[in-house]
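S.K.: Sequence isn't available, so here's the structure alone:
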C-alpha cells in the first residue's frame, strides 16, 4: 500500500489525511523523505552551472518538501497527542535531523555557491525579497558553521547532534513528570472550590479511569486550585509537585541535561568566534546585544519588584488574619491574591467563568479578525488527529486564505502550555500554497467548557500568532508568517490580546453559559478595572525567568545550574514568596530546543511594541480603526521576515517605542 505520508493528499485544501495515517507509517516515510531531501541538496551543491539565484537559492527553497510534509504531521502529533511509539520515533528522528542539517550547512560546494552569490549580490538584479532571502540564507550558513573546516567542522556536527538529543529528552522527561503526577481529592477536599474547578477535577479523574476527582499538573487545573483551595496543606503539596517537574531524580531528571546543554551551546558559540552564546543568539534579533536585553529587563524589574513587595505586605496581613504566622509562601500567593481581588474589585472568578465560554471566546476572536481584516470562518468537517480538534476554512471576499485548526483541551498526551504552528506555511514558490495553521491550548474540559480570564487571554494570544501565519503574503516559505526575529514574533500575538479587553467585544461575546445573558456591566467594568491586578507578581515571575535565561548564556556554562539559578535570583532580590515562572528543570522554552534560549526576554521586548501599537489604534479611530488595521496587515502581518523587524515596526508606527507604554499598561508606574 502507498504510504499516505508520501502520497499526494487529495483532501480538502490538502490537509493531512489523518484518518489514514498510522504510527507505523512515520519511520519508512521519514527514511524515504530524508533520502530524497539529501539527494536534492547534494544536487544543488554539485550543479556544474555557474551559481544563480534560481539554481541555488530558489533550488534550496524548493528542496525537502516531502520531508516537510512528513515532519509537519509527526511533530504536530508528538507535541499534542504523544504516545510511547511517537516518543520513541522522536528520539530516533532528532539526531538524524540534526545530522541532516549539519550535512546541508557543512556542504562546502553548496556554501561556495552561496558565498559567490553573496559577493555578487549587487549585480544580480534581485527583488527586495530575493535580496533578503539571499542575506538570510548566507547568514544562516555562516552561523551554522559552514565556514568551519577540519576538526572544528566535525566537532560542530557532534554538538548539534547531541543538542538535538538533549532537547528531545528534556521535553519527554517534562511530559512524563506532568503526566505521572496527580493528587486525588476526597469530597471533603473539594470544600471551598468553585463548581467549574470541581467539574474539571472530576473530568480529569474520569480521563484516568479514577472515581475520585484529581488535580493534575496541567496549568488549567493547578493554577485555579492554588487560587481557590482553602487547604494550605494541599496547596503546598500541589505546588511542590508543580515546582519539582524535571527535578525528581531518576530517569526523568532534567538538571544534568540543562547543564550539558549550556556547556555545548557555549562551545558552539566559541567555535563560531562569539564571546558567548548570548552574543551569538542575539546578533539576529532586534535587541542585538545582551546589554540591551539586560537594560530592558532591569528597567522593568525595579518597578515590578517594588509593587510585588507592597503586595506581599498586604497578603501577609491577610494570612495573619487567618491565624497563620509563618512566612508568605509561593503556595499562598495566588490564594490570598484571589481573596484580595474579590475584596477590592468584588470580582469572583467563579462568577466570572460562566461568562467566558470557550466557544463564545473563539467566536469573539473570529469576530475581531473579521472587523479588522475582513476574514470569515466556516467550519470544516474533515478528519483530524484527535476528536477534540476542529477546523475552519478562512476566506476573504470569497477567496481562500487558510485553514485554521483548534486543539483546545488538556490531556495527558499533550505537552503543557499553548502554542501556534503552521502545518504548512504560506508561499508562492515553487507553487502557490495557503497556510494550514494550528492553535494548541490546554484548557480544562467541561460541558460547556469555561475559561478563566487568563485562559481567554491565551486563546487571543495564540490566535494573534495564527493571524500572522494566515495573513502572510510573501513569495518564499522560509520568510513567511512567523519566520521573523524571535523578539518580534510575539508582537502580533500580544497585540491581539488587547482586543479581548475592548468593552464591546466582551459585551457581545461574554454571555452566561446557562442563561445566555450578557455579562452585567458592573462585572465587565470590574474585569477591565482588574486588568492590572497582581501585575507585580506576574511581572516578577516572568522577568526573573528571563534574567536567569540571559545569565545562563552570557559566559562560561555553570557547573551547577541550580546553584547558578539561586545565585542569580539572590543577586536581583527575588521575593521569597514568588517562584520563577519556569524554573530551570522545566524551562522548555530554553531547553527543549534553542528557539527561546537567550530569548525568553522577547515576550517583554514585544510587549513594549504591542502596548505602543495598540495605542496607535486608540489615538486614531478606536480599536477597529480601518486605516490602522490596514497598516498593521501591510507592514507587519503580511510581510513575514521579508524586511528587518525594526524597519517593519517603523513603517507601521513611524518610530520605535520606549518602555513607558509597557509600564503604564501593566500599572507599574508610580
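M.R.: Received the coordinates, thanks. Here the structure is a predicted model, which means the values were calculated and not measured.

S.K.: from here on, contacts and neighbour counts on C-alpha atoms
M.R.: Noted.

S.K.: For residue 571, the count of nearby residues, please.
M.R.: Counted by other CA atoms under 10 Å, the residues lying close to residue 571 total 8.

S.K.: Just the buried positions in stretch 87-99, please.
M.R.: Residues of stretch 87-99 classed as buried: 87, 89, 90, 91, 93, 94, 95, 96, 97, 98, 99 (neighbour count, 16 or more other CA atoms under 10 Å).

S.K.: contacts for the helix or strand harbouring residue 86?
M.R.: Residue 86 is part of helix 84-105 when elements are defined by DSSP states H and E. Applying CA atoms under 8 Å, 6 or more residues apart in numbering, the contact partners of helix 84-105 are 23, 27, 34, 38, 41, 77-78, 110-111, 141, 144-146, 157, 160-162, 164-165, 168-169, 172.

S.K.: do you know how far the spatially closest residue to residue 51 that is not a sequence neighbour is from residue 134?
M.R.: In space, and not counting its chain neighbours, residue 51 is closest to residue 113: 5.6 Å by CA to CA, 6 or more residues apart in numbering. Applying CA to CA, to the nearest Å, the value for residue 113 to residue 134 is 11 Å.

S.K.: Next up, a structure to set beside the first:
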C-alpha cells in the first residue's frame, strides 16, 4: 500500500481549516473565539443545579472550539510568509493567553464546577473519561489560584499576564532573529560542493563571500565539515549570540514563574509543574538526571579523549600548536570519528535519502503499521507553495480520520527547528458528530539545488521519523473530549511515542524500503546500512550528557526556591561541568535561543530522557520481539498508546501495551550502557 494523490473532494465538509487569513482576520478570529467562549462561561456560571451535562460538557466543548482559534494563531506566528500575519498571530496569541488567565480565575465558574466535583452521586454515574474531565477541570481552577484571597488572586493574575507577554516575545525572537556570517571560499574548505549550489554571496571589499545563516541546513553542515577551526568558531559564536534581549526576558520569567508558584503554595516552579506529570516531584527528575550522568560520565570521558586525540593529530600534521578542544570542535570531530571508525561518510549517505522518497516511504510504513490509508491532496489550500497536505482514512473502511500538513523547508521568518502543532483536536460535538483532528509539521530540511533534489542526512531521517510520530499521535487518538486528545498526555511522556518510532530509521528492513540513490534509483547497500547501525552509538556518551546538562539547567533555574540564579552563566557552567564543553575565550549566551525555556517546557526538559526509557522499552519488548512489521503489534500500539491520548494516565497505557510496568534496561542497552 502506498500513498496516492487525489483532489480535495472526499473529506467531510468543514474539516479543512482556512489558513489564508489577513492580519485583521487573524485578530478577528481570536476576538470571536474569545467572545463565544466567554459567553459559555457566563451561561454556565448561572446554572442553578450543576450537573455534568449542564456545566462540564459545555465547558469541554467550548474549550475545544477555543483551542482551534488559539492553535491556528500560534501556528501562523511560526509559519506565515507575511510578517504582518505573524505579528497579528503574536497579538492574537497574547489575547488568548490573557483570556486564559481571565477564564481560569473565574470564581463563579469554579463554584459550579466544584459543585459537580463534590457531588458523589453525579460523579459515580460518569464513565472514566468524563470523570477524569471533571477532576482535571477542578484541579486546574485550584492551580489557578481560586482558593486564594481576592488580593493575592489579583497579584497572581498580573504575574500570569506578564509571564504570557514575556513568553510570546521570547519565542518570537527565537523564531525570527537569525544570525549570519560571511565566508570566503577558502574559509569553507572541507564543505561538499553541494553546499555551494544556489548559495547567496555578498560583495565585501571586492571579494564575493558566501552567506551562511544560523538555520539548520546552513549551520549544521558547516559545524560538521568546515576544516578551518576559525570558521567553525565564528559560526558557533554567531549561533550562540542570537536574541540578546531574551536573556533579560528569561531572567524575569524565572522570577515570575517562581512568584506564581509560591503564591499558589508551592516551593518552586518545578514543584508546581511536576505535580501533574509522571515524575510528580523535582527530586525524582533530578535523581534520574544525576543517575544517568554518573553512568554516562566514564563513556563521555573516553569519547572526549578520542576526539581530542584527533584534533591533536591534525595540529601536529599542520605543524601548529594544540590549543585545546572546544565546543565548535565537537560536531566536526564526531563526524571524523564516525567516518574513521565506521566508514560512515555523511555526504555519501545523503545520496540515498532524497526527501520526497523518504517521506513517502515513511508514510507507507506508518499507514501499514497503524491500519491507515494516507492520501496526498492535489493543489491543496495551504499557506506556502512548499507545503503538502494529506488526508488520513481508515485502511479497511471508508472512515475519515483527519488531515495533516508537512512544511519541510526553511524560509525567512519561519520556525527554526522541527516541531508539530496540533491545530485541532478530535472530539465529540454535542450533536453526536465528530470534530476531526488536524496537525501540522514544520521543519528546516535542505531545499533542492540545481544539481540534486533535497537530500537528507541520516540525522534528518531520524528527525522526520520522530516528528511524524507526533503527527500520528494526534491523528490516531480517539477521545470524547478535546482536553485529552492526542499529545495532551503528561508532558514527560509526550515524546515517548515519537522516540519509539525513531527506531525504524535504524532498521535495515525499513531503510531498504525508502532509501534509494537519487540518481540511479538503487536501494541503499546492505554494507552501508550495517555501517550506519554500527555507528549508531558513536558519541552517545557526549550527546546524552548534553541532554542531561540541558535538563539539569532547566531544573537549576526552575527548581530554585529563591530565584537567585544567573540564567546566562548557569547554562555555561552546567555545560562545562556535565557535558564537558569548553567555551574557550568566547562570550556567548546560548540560553537566549533555548526555545524550550520560552514556554511549554519550563521544568519539563528532563522529559526527553525520562520518556526515552519508555520508548526503548516499548520497542524492544513488543516490536523487536514480535517483528517491526507485525500488524498485531502495530494495532496494539495504536489502540493502547495512541488512541487513549491523555484520557488515562500514561503509566496505565504503558502497562496495557507492555503487559507489565516499564523498566530502564532496554534504554541503557540502546545507548551502549548495558
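M.R.: Right, received. Where do you want to start? Predicted model only: the values in this text are computed from it and were never measured.

S.K.: Superpose on structure 2 and give me the mean offset of the helix holding residue 86 of structure 1.
M.R.: Helix 84-105 of structure 1, aligned to structure 2 and superposed, deviates on average by 2.8 Å (mean CA distance after the TM-score superposition for structure 1).

S.K.: Quick check: what element follows that helix along the chain?
M.R.: Taking DSSP H and E, what comes next after helix 84-105 of structure 1 is helix 108-119.

S.K.: what inclination does that next one have with respect to helix 84-105?
M.R.: In terms of direction (axes from the mean of the first three to the mean of the last three CA atoms, to 10 degrees), helix 108-119 of structure 1 departs from helix 84-105 by 60 degrees.

S.K.: mean shift of helix 108-119 of structure 1 relative to structure 2?
M.R.: Averaged out, helix 108-119 of structure 1 is 1.0 Å away (mean CA distance after the TM-score superposition for structure 1).

S.K.: what's the average distance of the helix or strand just after that helix to structure 2?
M.R.: Proceeding N to C from helix 108-119 of structure 1, the next assigned helix or strand is helix 128-143, under DSSP H and E. Compared with structure 2 after the fit, helix 128-143 of structure 1 shows a mean deviation of 1.0 Å (mean CA distance after the TM-score superposition for structure 1).

S.K.: buried stuff in helix 128-143 of structure 1?
M.R.: 129-134, 136-139, 141-143.

S.K.: what's the answer for stretch 216-234 of structure 2, then?
M.R.: Within stretch 216-234 of structure 2, judged by 16+ other CA under 10 Å, the buried ones are 216-219, 221-227, 231-234.

S.K.: okay, and it goes to which residues in structure 1?
M.R.: Using TM-score structural alignment, the residues of structure 1 aligned to stretch 216-234 of structure 2 are 219-237.

S.K.: What's residue 662 of structure 1 aligned with over in structure 2?
M.R.: In structure 2, residue 662 of structure 1 lands on residue 667 (TM-score structural alignment).

S.K.: How about residue 270 of structure 1?
M.R.: In structure 2, residue 270 of structure 1 lands on residue 262 (TM-score structural alignment).

S.K.: show me the biggest helix of structure 2 in terms of residues.
M.R.: Counting residues, the longest helix found in structure 2 (DSSP state H) is helix 282-317.

S.K.: number of nearby residues for the aligned residue in structure 1 for residue 334 of structure 2?
M.R.: Using TM-score structural alignment as the criterion, the counterpart of residue 334 of structure 2 in structure 1 is residue 337. Neighbour count of residue 337 of structure 1, defined by other CA under 10 Å: 21.

S.K.: Please list all residues in contact with residue 337 of structure 1.
M.R.: Going by CA under 8 Å, 6+ apart, residue 337 of structure 1 touches 227, 315, 534.

S.K.: the strands in the stretch 351-500 of structure 2, which residues?
M.R.: 372-378, 388-394, 400-407, 419-424, 427-428, 434-435, 438-442 (DSSP state E, counting those that start in this stretch).

S.K.: With structure 1 overlaid, how far apart is the fifth one on average?
M.R.: Strand 427-428 of structure 2 differs from its equivalent in structure 1 by a mean of 1.4 Å after superposition (mean CA distance after the TM-score superposition for structure 1).

S.K.: I'd like to check what contacts that strand. Which residues are they?
M.R.: Under CA under 8 Å, 6+ apart, the answer for strand 427-428 of structure 2 is 64, 434, 435, 436, 478, 479, 480, 481, 482, 485.

S.K.: swap in the second one?
M.R.: Taking contacts as CA under 8 Å, 6+ apart, the residues outside strand 388-394 of structure 2 that touch it are 11, 371-377, 380, 382, 399-407.

S.K.: Just the angle for that strand relative to strand 372-378, thanks.
M.R.: 150 degrees.

S.K.: what angle separates the helix or strand following the longest helix of structure 2 from helix 282-317?
M.R.: Using DSSP H and E, the helix or strand that follows helix 282-317 of structure 2 in sequence is helix 330-342. Here helix 330-342 of structure 2 runs at an angle of 70 degrees relative to helix 282-317 (the same axes, to 10 degrees).

S.K.: Determine which residue lies closest to the centroid of structure 1.
M.R.: In structure 1, the residue lying closest to the centroid (CA atoms, centre = their mean) is residue 419, at 4.5 Å.

S.K.: For the match of residue 270 of structure 1, give its distance to residue 271 of structure 2.
M.R.: 10 Å.

S.K.: Turn the buried residues of helix 128-143 of structure 1 into JSON lines, including distance to residue 572 of structure 1.
M.R.: Formatted as JSON lines, the buried residues of helix 128-143 of structure 1 follow (distance: CA to CA, whole Å):
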{"residue": "129", "distance to residue 572 of structure 1": "43"}
{"residue": "130", "distance to residue 572 of structure 1": "45"}
{"residue": "131", "distance to residue 572 of structure 1": "44"}
{"residue": "132", "distance to residue 572 of structure 1": "40"}
{"residue": "133", "distance to residue 572 of structure 1": "41"}
{"residue": "134", "distance to residue 572 of structure 1": "42"}
{"residue": "136", "distance to residue 572 of structure 1": "37"}
{"residue": "137", "distance to residue 572 of structure 1": "39"}
{"residue": "138", "distance to residue 572 of structure 1": "39"}
{"residue": "139", "distance to residue 572 of structure 1": "36"}
{"residue": "141", "distance to residue 572 of structure 1": "38"}
{"residue": "142", "distance to residue 572 of structure 1": "36"}
{"residue": "143", "distance to residue 572 of structure 1": "33"}
